[in-house]
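In: Need the 3D shape of this:
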Amino acid sequence: MFRQVWTHPDDRKFLKVVWRSRSTLPLKLYQLKTVTYGLACSPYQAARVLNKLAEVEGDRYPLAALVVKKRFYVDDVLAGGVNIKEVAETCRQLQDLLAQGGFTLRKWCANDPSVLQHIPQEFWGTSPQLEIGRSAITKALGLLWNPRTDRFGFQVPSLQKLDVITKRTVVSEMSRLFDPLGLLGPVVISARMFVQGLWAKRLDWDEQLPAHENRWWQAFRDELEQLKQITVPRIQATENKID
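Out: Purely as a prediction, here's the structure:
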């Protein structure tokens, strides 16, 4: 089994927490002994553990090792194959490979349920429309996948109506447009060019936008809802995108 629970004693000096249960008590300094989620180094640790697991067990699970190295994004994975037999074998290997590290993948979903024959059904995704690797109400890189139609849709941010729009507002709202495959290029580029124009005008972060720019961004925000009507075939969306 490949497991790492405790951090090395020499490294614990870098994992310190200042804490007190009440404001009237003196501060106490603690050292973390375990690998902890939420630290600055946690994303690296998560990726490093998966890659190390693929290196150690890759000879036994070659199809799964490739998926672990190239198809994971944090705790989400998107992969496929040229035929049902290959994909089913990849799923079996992936389940067994991660089990060697004490990991269990959940919310499995496929456009053909027969490829999940080796996966216990309690680990399947149950909703007919799932965001990648999760339930339908959980964000995953801004993408929705409908396994019945095998098409991607887009998670459009819900933006509240605003009377005053500033450069800070624009940058914040633009950052909520996730487009990992570049499918929304024309939309995202338009927003970025607009932000560049705001910088050229030397507007302060919390200064209200001029009338013309205010109208443009209001119209842009309103039209984002139309992205919900767009769907893209998965096989075309991912071709030459995830290598």
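In: make it CA atoms for all contacts and neighbour counts henceforth
Out: Fine.
In: okay, now residue 45: neighbour count?
Out: Summarising burial for residue 45: neighbours were counted as other Cα atoms under 10 Å, giving 15.
In: does it belong to a helix or a strand, and which?
Out: With secondary structure defined by DSSP states H and E, residue 45 is part of helix 42-57.
In: contact partners of that helix?
Out: By Cα atoms under 8 Å, 6 or more residues apart in numbering, the surrounding residues in contact with helix 42-57 are 2, 36, 64-66, 68-69, 74, 97-98, 100-101.
In: Can you list which of those are found in helices?
Out: Among the contacts of helix 42-57, the ones falling in helices (DSSP state H) are 64-66, 68-69, 97-98.
In: Go through those residues and say which is closest to residue 31.
Out: Closest to residue 31 out of these is residue 98 (29.2 Å), distances taken as Cα to Cα.
In: I'd like the distance between the closest residue to that closest one other than its chain neighbours and residue 65.
Out: Leaving aside its chain neighbours, residue 98 sits nearest to residue 104 (6.6 Å; criterion: Cα to Cα, 6 or more residues apart in numbering). According to Cα to Cα, to the nearest Å, residue 104 stands 15 Å off from residue 65.
In: Now the second one, please; I'll put the structures next to each other:
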Amino acid sequence: MESFGGNRATEHVRRRNTPKLPDNKLMALRRLEGLKKRLLRDPPLCQRYAEEMQLLLDKVYAELIPHNELHTRPHVSWYLPHHPVINPNKPEKVRIVFDCAAECGSVSLNSQVLQGPNLNNKLLGVLLQFRQGSVALMVDIEALFHLVKVAPEHRVALRFLWWPEGDLQWTSLAYWMTVYLFGGVWSPSCASYALKRTFLDHRDVCPDNVVDAQRNFYVDDLLISMQSADDGKRLAEQLRHVTSLGGFRLTKWASNSKEVLESIPESDRHKEVKEIDIERKPFPTERALGVRWDLEKDQMAVVIKHFEQGGSVTRRDLLCVICPVYDPLGFLAPFLFRAKVIFQEECRRKKGWDEAISDSNEVQW
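Out: Alright, predicted model coming up:
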């Protein structure tokens, strides 16, 4: 796909008198040596990490730097350290994270690149529009940042070190990323711009309601609703077509309408929906931008940590219940407000975190 984001980044660089970047290759080598020790201690992690890195190379998201480019533009070249991150909920999956915030001489790549305008739609607006129609659809863009190319002249700042074929006994070589990174402060703005341009550039091949669907994206998640299953099926087909014209692939489809889901290829459905019998089993509960969505009942829910009463209630107990609550639509605002008032009063008492709260507040709690 043409790098809309890359062109936008070029415009930012031209407007800014960027200071020279220090030579940080030594720092990247030290970080790589630390990574090597970790991978040698954990062979299964080493294998999965090497497989993920090879996947980046196979998809040309990264590539070996040509020899004649290794020593060009030294004052704007930068080496990114990288490390594995494992989601506790998906222990089998390893994500490679490039550390754009790594510093060398108090300078990091993120500190030298303009972030760009915030082009994301408002979270509250997306969630409210999601509840307008009776047939709701939720879908994800697969690897959004990796589908937007970086302009060739900027890849010099996205270098990294790795061992050929993942063999840690070899000498590391220099590679660079050809796509945007999850840790880059500029990536959300550039990727959102590329997505919006896709809809605008192809508005002549799709109805207005499909073009307007760009307002229902929040980064790489789309939440949208229609008035009937037929409208939902038609919209799903048109969305898949127009996004494919920009090089994007929609995946992890979920809907409260079994009729709509049946029109989506099984390979593109959300894992939890894919594995159920559409005709017989009830639908599962999914996350819609962090809010629980019961597909079967078509109800939104907020998860609250269960509070077990075991002796006196402490200020730490209050915080452990209040802080994890994620409620962007404000369903629990009347209750959370009262809970926060109690917590605020206890803070004024200046007691320890594990001391019992006052008897009156414990009754209120």
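In: TM between them?
Out: Here the TM-score of the superposed chains, computed with TM-score structural alignment, normalised by the length of structure 1 as the reference length, equals 0.63; 205 aligned residues with a Cα RMSD of 4.2 Å.
In: hang on, the earlier thing: of the contacts of helix 42-57 of structure 1, grab the buried ones for PyMOL.
Out: Applying 16 or more other Cα atoms under 10 Å to the contacts of helix 42-57 of structure 1, the buried members can be selected in PyMOL as follows:
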select buried, resi 64+65+66+68+69+97+98+101
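In: tally of neighbours for residue 320 of structure 2?
Out: Using other Cα under 10 Å, residue 320 of structure 2 has 13 neighbouring residues.
In: which one in structure 2 is aligned with residue 82 of structure 1?
Out: Residue-level alignment of residue 82 of structure 1 against structure 2, with TM-score structural alignment as criterion, gives residue 227.
In: quick one on the thing from earlier: including distance to residue 148 of structure 1, could the ones in helices among the contacts of helix 42-57 of structure 1 go into JSON lines?
Out: Conversion of those to JSON lines gives the following (distance: Cα to Cα, whole Å):
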{"residue": "64", "distance to residue 148 of structure 1": "24"}
{"residue": "65", "distance to residue 148 of structure 1": "28"}
{"residue": "66", "distance to residue 148 of structure 1": "26"}
{"residue": "68", "distance to residue 148 of structure 1": "25"}
{"residue": "69", "distance to residue 148 of structure 1": "28"}
{"residue": "97", "distance to residue 148 of structure 1": "28"}
{"residue": "98", "distance to residue 148 of structure 1": "27"}
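In: tell me which of those residues is nearest to residue 196 of structure 1?
Out: residue 69 (35.8 Å).
In: Contacts only, for residue 28 of structure 1.
Out: Under the criterion of Cα under 8 Å, 6+ apart, the neighbours of residue 28 of structure 1 are 18-20.
In: which residues of structure 1 fall in helices?
Out: Listed in chain order, the helices found in structure 1 under DSSP H are 42-57, 62-70, 84-99, 167-174, 185-200, 211-223, 234-238.
In: Mind checking those helices for the one nearest to residue 124 of structure 1?
Out: Each of the helices of structure 1 has some distance to residue 124 of structure 1 by Cα to Cα; the shortest is helix 84-99, at 12.0 Å.
In: what sits up against the closest one?
Out: Identification of contacts with helix 84-99 of structure 1 by Cα under 8 Å, 6+ apart yields 53-54, 57, 61, 63-65, 67-68, 80-81, 104-105, 112, 114-119.
In: If anything else comes up later, I'll come back, but that's it for now.
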